[in-house]
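[1] Provided below are the primary sequence and the corresponding predicted coordinates.
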Amino acid sequence: MNLHTSRPRLSIVVVNRRRERFVAHAIESALAQTLRHDTPEALEILIVDAGSRDGSLAAIRRHAPQLPLIALDDDSEAAAMNAGFAAARGELIVFLESEDWLHPEAAAEVLAAWRPGVSKVQFRLDLVDADDRPLGRLLPRDLHGGAQALALLREFGAYGSPPCSGNAFHRDYLARVLPLDEAPWHDGADTVPILLAPACGEVRSIPVALGACRSGGEDELLAVGRHGSLADACRRIDQGKQALSSALERLGIAHRRPAGLAPWEARTLVLGLRFGGAPAGLPRRRTVVRVLRSVLRWPGLAPARRLLMLGWMVAVLLLPDTPARRIARLHRRESGTVADPGREPDSSPAAQHRLARLLRRL
């Protein structure tokens, strides 16, 4: 691709939505990139605020008065991504959610990993709590790229990919999927660009953590958490599958109908079926069969972990409310993979013992 010399190699778009407490940390992490100090012209940083009514704008202006700021009246995530993409000039674009942050080497590592034909470079994120304390886990558990990512996308409508802040999209790819229709994507707007990337180019993975992602806590999917309620999470799964199917049809790519479910999607729908939040009209029996079949078919799961997941799902669906909620919280405790490279992530003996102990006490 021929680039004008005035175009930066990478744009970091800090997307803020009512995160007065965290936004300064996200901005500071972008300003601290080694690439910015070694090759200043290669990095662009801009901020999009989506209709915040807290003290976010004052915090942004206080910490980064020199950075371009786009202040929207609309609090839609899709509107923020559309505006950020329209303003960004970089060859690669990272949408950094303001409750997350990047490690100093992130931009340089992303540029080193990119090559022509790549639609997205993805990397893991450290999972931390609201007070920045590491939880000893990395997101996601699996990073899928290349032909494997496309195969999973066609079969399950999903593949191993990090949350929004762990993705660097090529602008030519984003031009194919943005701007988003803002009406259906008030929340979860990153779903579309993340999911479609393997269908429009190669996805390359960096297996180490180059940033951090805040957890909403154990009850994130049992109540209102970082990205909304359990009902919102279930709705986004259904909405994402529909959007993906339509897009793949337009691209002429054969795919399974209805698509299967990734393990994390299956767990979320199990929580929705049990505790409320599953989309209205979702057939319970058919959904349970789809969930269990997807766990059995998803490739790469060690037998012990596959059995653990099935046991967790059956327990959540069938046990009385109080013990079912106790077991449901293991969903958050076991998110991602362990941060210690010396531990085998799929063996998870501690998780198996915890579930077994809970079941014996019930």
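    Okay, I see it. Model, not experiment: these values are computed from the prediction.
[2] only C-alpha atoms from now on, for both contacts and neighbour counts.
    Fine.
[3] distance from the helix or strand where residue 61 lies to the middle of the chain?
    Here residue 61 sits within helix 56-63, counting by DSSP states H and E. Centroid separation between helix 56-63 and its chain, computed with Cα atoms, centre = their mean, to the nearest Å, is 26 Å.
[4] give me the buried positions along the longest strand along the chain.
    When the chain is parsed with DSSP state E, its longest strand is strand 202-214. Across strand 202-214, burial judged by 16 or more other Cα atoms under 10 Å covers 202, 203, 204, 205, 206, 209, 210, 211, 212, 213, 214.
[5] just the strands in this protein please.
    In the chain, the strands defined using DSSP E lie at 10-16, 43-50, 69-72, 92-97, 101-102, 118-128, 134-139, 167-170, 202-214, 337-338.
[6] between these, which one is closest to residue 221.
    Residue 221 lies closest to strand 202-214 among those, at 14.1 Å (Cα to Cα).
[7] tell me the angle the closest one makes with strand 134-139.
    160 degrees (axes from the mean of the first three to the mean of the last three Cα atoms, to 10 degrees).
[8] among the strands of the chain, which is nearest residue 277?
    Closest among the strands of the chain, using Cα to Cα: strand 202-214, at 22.8 Å.
[9] below is structure B, check it against A:
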Amino acid sequence: MTLRPTISVIITNYNYEEYVGHAIESVLSQTRLPDEIIVIDDGSTDSSRDIIRSYGERVQSVFQSNQGIRSVTNSGYASSTGQIVMYLDADDTFYPMAVERVEKALRSGVVKVQFDLDVVDERGRRLGRRMPDFSRRAITEVELAREFNETGTYRWPVTSGNAYSRDFLKQVMPVSPPVSLDGVLNTIAPLYGRIVTISDPQGQYRVHQRNNSRKNSSGKVAFIPDFASRIRYRKQEFDILREHADRLGHQLPTGDLLDNELVFVNYRIMARKLSREDESDRNRSLFDLWAKGIIAIGRGHFRPSVALKHATWICSITLLPAWLVRRLIEIRFSRTQWWSNVRSRLGGAFRS
């Protein structure tokens, strides 16, 4: 008889009193309960800790002084014992079968299982988008490995859409990421084994004003991201990738690996248009960046409608004048809040 693997779910929280209870409840409602649920609170000053304590022995609570996201994910791993480790940001949730689906997918030789997340607003209302959107078709382990060998990268979700094998984590933890743990772990994972992709959503990614992804390098919320800082951080993650590849004797493709990631080609073009680009990118022509973006779209396994949206966007920000591009960027990165406000007003109008 094959023993089933033990599973740890680590929920990381900082001042998310309005969300952390929903995250915990989503884990307690799993069809396959984890063997341990660890909630790491990183020095919250709101009522988060009282909410966490209210779950008693159903969760393992770790209260620490505020040390930041880079520390809290490492301390979460150090507190866990599961053969499979899943991280859940406290403002996100899992669907009821997430743990069960991961358990079935993570077998010998697989270092990571990844899955789509439905994007919701601060009230939990679906916005009709997925993160990162695997909806065209399920990419196989072989296809993903081939894509990584050819480009040095692949498409992966944010923190809450990943589950890691402990065999993999034991080889690389603790890590010192430039921003958050998931960026480094997801970047280097293909060097250590196979990756399974579950194409249908197994949870929700919440977009709101206090997402870490909305913060600039000084920690302040900004509607227009600090593209130059994000580019620098991604370059540092690729430096870590090269270190691990050298250690393992894995040959990475030559050239600038950021050229193979549509998100960062977009960031480079937007940074150029806003005159905020990273110093090392200033020798790149706009046409060259546009061409790299079109290639990345073609390689991205997107549904035709999604590919068309990406192509329309990248052509627009390349060709339009800077003042108009700035306005489009402002709209794009505040659209969730704008749409949420519209829905709230419409709902209020119908109730009155």
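    Right, received. Where do you want to start? Since the structure is predicted, the reported quantities are computational estimates derived from the model, not experimental observations.
[10] would you pull the TM-score for this pair?
    In this superposition the chains share a TM-score of 0.79, using TM-score structural alignment, normalised by the length of structure 2; 322 aligned residues with a Cα RMSD of 3.3 Å.
[11] could the strands of structure 1 go into TSV alongside distance to residue 321 of structure 1?
    Output for the strands of structure 1, formatted as TSV (distance: least, Cα to Cα, whole Å):
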stretch	distance to residue 321 of structure 1
strand 10-16	36
strand 43-50	38
strand 69-72	42
strand 92-97	34
strand 101-102	37
strand 118-128	28
strand 134-139	27
strand 167-170	38
strand 202-214	28
strand 337-338	28
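[12] select, out of those, the one closest to residue 264 of structure 1.
    Nearest to residue 264 of structure 1 among the strands of structure 1 is strand 134-139; the distance by Cα to Cα comes to 11.6 Å.
[13] in structure 2, which residues correspond to that closest one?
    The alignment of strand 134-139 of structure 1 onto structure 2 (TM-score structural alignment) spans residues 126-131.
[14] could you pull out the helices for the stretch 201-350 of structure 1?
    Using DSSP state H, counting those that start in this stretch, the helices found in the stretch 201-350 of structure 1 span residues 230-251, 263-275, 284-297, 303-318, 321-328, 330-333, 349-361.
[15] trace residue 113 of structure 2 over to structure 1, please.
    In structure 1, residue 113 of structure 2 lands on residue 121 (TM-score structural alignment).
[16] was I right about that match contacting residue 115?
    No: using Cα atoms under 8 Å as the test, residue 121 of structure 1 is too far from residue 115 to be in contact (9.4 Å).
[17] hang on, the earlier thing: so which of the strands of structure 1 gets nearest residue 151 of structure 1?
    strand 202-214 (12.2 Å).
[18] the helix holding residue 61 of structure 1 vs strand 43-50, what angle?
    Using the same axes, to 10 degrees: helix 56-63 of structure 1 against strand 43-50 is 150 degrees.
[19] so how far is residue 67 of structure 2 from the residue lying closest to residue 63 of structure 2 once chain neighbours are set aside?
    The spatial neighbour of residue 63 of structure 2 that comes closest, neighbours along the chain excluded (Cα to Cα, 6 or more residues apart in numbering), is residue 41 at 5.0 Å. Applying Cα to Cα, to the nearest Å, the value for residue 41 of structure 2 to residue 67 of structure 2 is 10 Å.
[20] ok, these two, which is more surrounded?
    A direct count of neighbours by other Cα atoms under 10 Å for residue 41 of structure 2 and residue 67 places residue 41 higher, at 25 against 10.
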